[in-house]
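# Predicted model, plus sequence, below.
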Amino acid sequence: MASTTTAFNKLPIELNKEIVGHLECDKDIRTFQKICRATFYAIDGDQMSFWRKKFRETYDLGPGRDVDNLMLKKLYQRRSVVLDRGRKIPFDNGEEKTEIKILRALRGLINESFQGGGHGYDEYGRPQCPNQKHLESFALSSKLFRNFKHLISLGAKRNIQPALSAVQLMCTHFLFEVDEEKRFKWDIFPFDISQQTVYTETSKEALYTGPTKTQVNMLWMLHCVNFFRNHMIWEQTATLYRTFRDLEPGQKPSPWQGALQTGCYPLSKHWKGTYSFLEIDELVQLRASPADDDFVFMDKNVDEGNIQSLTLDFAKPGEEFKWPRLFEQHLDSFRLGLQTRTRAQHRAQPMIAESVGIQFSGQGDDNDHFYARGWLNPLPPQPLGCEIPGWQRITFMKYFLDSANHIETDALWAYEGVVLPGGRIILGRWWYAEDPTVENSGPFIFWAVDPEPEVVDLTDD
C-alpha cells in the first residue's frame, strides 16, 4: 500500500505531475507511482489526464484514440512492453506469437503516423512525427533485420511471412545513412542472394501475385532494397558509395512526410534513382546457378556510380496524356485487378471497367535525355493480417525521341514497380521491351528528393 507520510503527500498534485512529467523511463514512472498516495493520484488521478498527456508526447494520436484516457494508458503500457521485448528477440519468419504481437505494434505506429497533431521537423527541416522516431529507434537497435544469415538458398526465403517483410520495408526508410556513427551496420540479406533474386525472370519472381495480381511480392522488394543499399552505403563495394555520400541530405532517401492514405495519389515531382544490369551471358549464367552459389557478378551502371534525376508531372482531373497501344502491350497498366466495375452493368454482360489510376509523364538524363510515360494504380491495404494502406503500382515506359521527335520503338525500356506507402520510395524491375528471346531485366530504385536550387550565373556579360 502506498505511503501516506512521505514528503510528496505535502506537494500539490500539479507539482507531482510536473515531477513525473520529467521522468522519461517507464520503470521510473512505475516506481514514482508507488511512493505514496499523492504520487499515485498524480499519475492515475484526475481522470487519468496524465496518460493522455504522456501518450500525446510519445506517440501520434490516431483516429479513435482521442476518447478514453484509460484506453490510452493501456495502449501506452502495452506498446512499451511489446517494443521493449521486441528489441531483444531474434526475428525468425514472423510466425511466432511474440513476433506477431511486435509486428502489430509496429504496424500501429506506421498506420497512425502523422495523425493527431504534435508533428515537428528533423534537423534538415523535413516533417517528422513521434511514431517515426520510435520506428527508427526500433529498426536501428533491435534485431528486426539481423537474423537472416541462415537464408542460404532462395527456397528457404519462402518461409518468411509477408507481414514481417512489409514492416521491414517500411522501416528501411531509416537505413540509408552512410555516416559511420549513425549507420545501420548489417545487411538485410547476404548480398549474393539478393543479387540472384532481383535478376530472376518475371515468370519465377513476379512483383505481384494473387488472383487479381495486386498482392505485392514483399520479399522481392526487400531484396531490392538490400541490393541497392549494399551499393550505396558500403565503401568497399566501390560502386555508388562516393556518389551517394556526396549528395545533400535533401537528395537522399527519406521517410514519408504525412499520414498514409489509401487509393491513388500523385507523387512528388522530383526524384533521384538508379538501376543495375548484367550482360546477357552473365544473366543466363546467374539464372542457371544453384541457389546456394555465392558467386557475385559485377553489376553494371552502378559500378560507374551513376545516379540519375527524374521529374514527373501528373495529369490533373480531366487531363489525359497520349498512351500508345504499344506501351500498354508491354506494361499491362489496365489489367483487371486494378480497375473498378461500372455500376450500370449486368452480370451476364462482359465486364467493362474504368481506370482508377493517375497518368503521368516525365523526363530525365541517363547518358542521353530520355522521356517517360506511365500510370499509377491503387493497391489494397496489405498484407493480410497486418494491413498497411498506401501501396501503389507504378508502370511506365522509358523512351527516346529521334531527330523528328518520334518515339524510337527499338529502344523501349519498360518499368514496373511498387510505390511504398507514403510515396517516397519506388522499387521494381525494368526490362528491355523489344527482345522476345531472353528477358533482359534488372532492378531499379527511385526516391523522392527536394527540388535542387537553380544555378544562377552571376558573372558579367
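Received the coordinates, thanks. The structure displayed is predicted, hence computed values, not measured ones. Numbers count the residues shown, from 1 in each chain.

# Every contact and neighbour count from this point should use C-alpha atoms.
OK.

# and the most centrally placed residue in the chain, helix, strand or coil?
The centroid of the chain falls nearest to residue 170 when counting by C-alpha atoms, centre = their mean (3.8 Å). Under DSSP: H, G, I helix; E, B strand; the rest coil, the three-state class of residue 170 is helix.

# Next one for the comparison:
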Amino acid sequence: MPRSLRSTTGGSRLQPKPKMQPQTKTHAHAHTRTSAHRYARTFEILPVEIRQLIADCFEDDKDVASYRLICKSTNYSIDEDEGSFWRTQFLNSYDPPESVPEGDRSTVNEWFKQQYQSRKRAEGQKFVFDSGNSEEEANCLVLFKDLLIGACERMDIPTMLLIFQPDTFNTSVCKAKKQSVHSPNMDRIERIAKAKGLLDCVLRRPTTRANKSPTNPVLLAIQLILTHLSLTAPLSSKMAKVWGFPDTQAVVYLPNSSRPIFKGPTCQEVDIDWTLHVASFFRNYLLSKQEPTHIHYENLDRFERPQGWTKPLSTSPLKLGKHWKGTYAYVDHDEIAQIRSGFHEDYPVQDHMCGEDTAETFQDLRLGFPKGQLEFWPDIFEHILKSRAKIEYRTPTTRAQKRATGPDALPEGEPVSFCFKGGGEDASEKFQASGWFNPLPPQHGIPGWHRMTMMKYYIDESSGQPDLDSLWAYEGVVLPGGMVMLGRWWSPTFDDGPEYSGPFIFWNVDASMPAIADDTQTTG
C-alpha cells in the first residue's frame, strides 16, 4: 500500500480531501467583468491608429468581426478616423481604383467601405460555376469584370499616395519610392476562379437538367480572357480538361464564310464562342499527356508559356510585345469536309501541328512597329484581309488609358489602327509577315480587345522577291491584356474546293528574352 495512504496509527484509510468553497455565480460574473474591463481598458488607452493597425493584421474578415466584439473601443476603432480603416482594407486587398468620387474624407472612405464589402460578399458566396445564369454566378461575374478592368493599376504607376486636403480627398501620383510589380487583383482573379470552378466548366454542357438556357455570354468572355490560366493549369486540375472535343474540332475548322470571327453591323463584335473553342482546342493538345505537342510544351521555360498581362486594360491601341511563340493546326485537304460535316465523331481525324516532324515544334514570330506606313503591303494583301478598314473609335484620355496607349497613337477622333512587320521560323523555314492591329470596342463591358490581320509569306530564293503564290492569311483576336492571340489561318491562293483553313494561337514571350532597346524596327 502506498505510504501516502497509511494513517499515522498504522491503519489504512483514504485521507479526505479538503472541501472547496463553491464559487457563487456572483463571484464568477464579477471575475469575468473584471477581466473584460481590464482587457477593454488595455485597448482604450491605445491610439485609434494602433487599434486599426491591429485590425489590419487580420487576413479574414471574420476575425475583424470578432475583434469588434471585444469591447467598445475595438468596435469603434473600425469606423473611427472618418472610416479610414476601410480605405486601407480596400487598398491592401485590391489594385487602387482609377478614380474615386469627389467629396470630403468621410464620404470617400464610405465609398471605399461599400466597394470593399460588396466585393467581399460576392467572393464569399458558396457556389460552383455552371452556366453563369444563377444569381450567385451573375454577382460573381460582376466582381470579375471589376477586378479585370482594375487589374494592374498598381503595377503601372509609381507608388500611389492618398493626399488629404482640408475639404476634399484626392489621389495623386507622386515620384515613386518604388514601382510595384504585383497586382492584388490578378491574384484574386486566379484565387476566385479556382475556388468557384470558373475554368472547370469551359464549353461544358450545363449540369442541371432544368437549366435549358444558353451559357451566359459574360461567363464565356471572362473564360476566354483567362486563357493564360487554363493553358498553364496543372495536368491534374479540372481546368486542364477539355469538354466535347469532337464538337470543338468541328467548330475551329469552319471557314470564314460560315463562321466569321467578327460579326455585327460593323464587324466589331467578337465571336466569343468560336474563339473560346480555339483556346480549348489548343489546351487539349498542349496539356494532354498522350499528345506529342505536350512533351515539347512541357519542356518550355515558365516564361516561354502564356503569361498574364501587366498593364491596365484599355480601349486604346495597346503596346504589344515583340516576341511571340505559338502553333497552328491543320488536316489534309480531303479531311476538311469530313470534319465540317461532323462525320469525324465516328471516324476521328488526327490533327497535325506546326513543325511536328521537326525539332522546331512551335512557330516563332518577331514583330516590329514602323513609324510610317508598311514598306510592303500590296493591294492583294488588303483585298484578302481588309486590314485597313477604319474603326472610328476615340482615343480615351484617362490616366491609365494614356499610359497603355500604343505606338504613335493618333489624335482623338482619328482612326487608331496601326501596322507591324515581322519575321520568324516555321518548322525551321524562315518567313516574313506584314499586318495590322485594330482596336475594338469593349466586349460585354470589358475593354482591351484587338483585331489582328497578318499576311505570312516567303521570299523566293531565285528572285529575292516575295512569292505571291505561297501566301498564308491570318485573322484573329488579341485578348485583353495583349498577351494571347487566337484565330484562323487560311490559304487565299487555294481555289480547288472549299476554303482550306484551321486555327492558330500565339502568346507573348517577351519575359523570356534578354532586355533590348525599345526601338520600332523589326528584328528578324
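Sure thing, it's come through. What you see is a predicted model; the values in this text were computed from it and never measured.

# And the TM-score between these chains?
Here the TM-score for the pair of chains, by TM-score structural alignment, normalised by the length of structure 1, is 0.84; 424 aligned residues with a C-alpha RMSD of 2.9 Å.

# And the residue nearest to the centre of structure 1, what's its match in structure 2?
Taking TM-score structural alignment, residue 170 of structure 1 has residue 225 as its aligned residue in structure 2.

# Show me what counts as buried in the longest strand anywhere in structure 1.
Longest strand in structure 1 by number of residues (criterion: DSSP state E): strand 368-378. Buried positions in strand 368-378 of structure 1, judged by neighbour count with 16 or more other C-alpha atoms under 10 Å: 371-378.

# Then stretch 63-76 of structure 2?
Buried, per 16+ other C-alpha under 10 Å, within stretch 63-76 of structure 2: 64, 67-68, 71, 73-75.

# residues in structure 1 matched by that stretch, start to end?
Counting by TM-score structural alignment, stretch 63-76 of structure 2 sits on residues 28-41 of structure 1.

# The match of residue 170 of structure 1 and residue 272 of structure 2, how far apart?
Distance from residue 225 of structure 2 to residue 272 of structure 2, counting by C-alpha to C-alpha, to the nearest Å: 10 Å.

# circling back to that earlier point, now the terminal residues of the match of stretch 63-76 of structure 2, how far apart.
So stretch 28-41 of structure 1: terminal residues 16 Å apart, C-alpha to C-alpha.

# Pull the distance from that stretch to the chain's centre.
Offset of stretch 28-41 of structure 1 from its chain centre (C-alpha atoms, centre = their mean, to the nearest Å): 41 Å.

# same thing with stretch 100-113 of structure 2?
On C-alpha atoms, centre = their mean, the centre of stretch 100-113 of structure 2 falls 29 Å from that of its chain.

# about what we covered before: nearest to residue 258 of structure 1 among the buried residues of strand 368-378 of structure 1?
For these, the closest approach to residue 258 of structure 1 (C-alpha to C-alpha) belongs to residue 378, at 17.7 Å.

# Quick check: closest non-adjacent residue to the residue mapped onto the closest one from structure 2.
Alignment note (TM-score structural alignment): residue 378 of structure 1 maps to residue 439 of structure 2. Among residues not flanking residue 439 of structure 2 along the chain, residue 450 sits closest, at 4.4 Å (C-alpha to C-alpha, 6 or more residues apart in numbering).

# List the ones among the buried residues of stretch 63-76 of structure 2 that fall in helices.
64, 67-68, 73-75 (DSSP state H).

# Between which two of these is the distance greatest?
64 and 73 (13.3 Å).

# Please give the number of neighbouring residues around residue 408 of structure 1.
12 (other C-alpha atoms under 10 Å).

# and if you look at residue 206 of structure 2?
With other C-alpha under 10 Å as criterion, residue 206 of structure 2 counts 17.

# likewise residue 265 of structure 1?
With other C-alpha under 10 Å as criterion, residue 265 of structure 1 counts 17.
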